[in-house]
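> Next come a sequence and a model predicted from it.
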Amino acid sequence: MYLTKEQKEDLFAKHGKGKNDTGSAEGQIAIFTQRISHLTEHLKKNRKDYNTERALVMLVGKRRSLLDYLIKKDILRYRAIIKELGIRK
């Protein structure tokens, strides 16, 4: 995979509650955002790769559902993760 173990731990430490906290919504959103940007760059070079395009759409949907969960659960956490990652709705 394109992310090493150390890079994932850094993402979880920065956006989650700790480097081993892989279950928090913020950590998952950060990983999904990283994967989405990687797949977007891939699709810019390979525009006919429809399987990757489908995977990208599914990832965006998963991230959206996690963001919707955060809106319902805690709006301040939602606003903080949106600001940190630069995501727009």
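That came through fine. Residues are numbered from 1 along each chain as shown.

> CA only for contacts and neighbour counts going forward, please
Noted.

> which ones are touching Lys8?
Under the criterion of C-alpha atoms under 8 Å, 6 or more residues apart in numbering, the neighbours of Lys8 are Ile31.

> what's the distance between it and His38?
Separation of Lys8 from His38 (C-alpha to C-alpha, to the nearest Å): 14 Å.

> alright, now check it against this:
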Amino acid sequence: MISKTKKAKVIAKTKLHDKDTGSSDVQVGILTERINQLADHLKVHKKDNSSRRGLLKMVSKRLSHLKYIKKSDTERHIASVKVSKSK
């Protein structure tokens, strides 16, 4: 689970306007943070298949958000990829 402070930092880094908490850019940032935490968990707990499934679902959801951003605005897509450090 991502802490409130980390979530607030991610939102501050990726928001499009002052009251933005749910745009695709913010969602990509939050999902990236959660994916990183879960990947670290799975390095220690290799047989935790429930968490592995959750990780795959999050990766898929992040990819969907990135595809949407790419379709709507390519400049935002490039910025989102740089922030999330993902492909």
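Yes, it's here. Just so we're clear, the structure is a prediction, and the values are computed from it rather than from any experiment.

> Distance-wise, check Asn46 of structure 1 relative to His38 of structure 1.
Counting by C-alpha to C-alpha, the gap from Asn46 of structure 1 to His38 of structure 1 is 12 Å.

> next one: Lys14 of structure 1
Taking C-alpha to C-alpha, one finds Lys14 of structure 1 at 19 Å from His38 of structure 1.

> Is Glu53 of structure 1 in contact with Lys44, as I believe?
No: if you go by C-alpha atoms under 8 Å, Glu53 of structure 1 and Lys44 don't touch, sitting 10.5 Å apart.

> what about those two, which has more around it?
Between Glu53 of structure 1 and Lys44, counted using other C-alpha atoms under 10 Å, Glu53 has the larger neighbour count: 17 against 10.

> secondary structure element for the more buried one?
helix 50-73 (DSSP states H and E).

> Just after that helix, pick out the following helix or strand.
That would be, after helix 50-73 of structure 1 and using DSSP H and E, helix 75-85.

> So which bits of that following helix are buried?
Residues Tyr78, Ile81, Ile82 are the ones in helix 75-85 of structure 1 that count as buried (16 or more other C-alpha atoms under 10 Å).

> give me every residue that touches the second one.
With contacts taken as C-alpha under 8 Å, 6+ apart, Ile81 of structure 1 has the following neighbours: His15, Glu26.

> when you align them, which residue in structure 2 goes with it?
If you follow Ile81 of structure 1 across to structure 2 using TM-score structural alignment, you land on Ser80.

> What distance do you get for its match to Lys15 of structure 2?
10 Å.

> and for those two, which residues touch both?
Counting by C-alpha under 8 Å, 6+ apart, the common neighbours of Ser80 of structure 2 and Lys15 are Asp25.

> Matching Lys72 of structure 1 against structure 2, which residue comes up?
In structure 2, Lys72 of structure 1 lands on Lys71 (TM-score structural alignment).

> Understood, closing this out.
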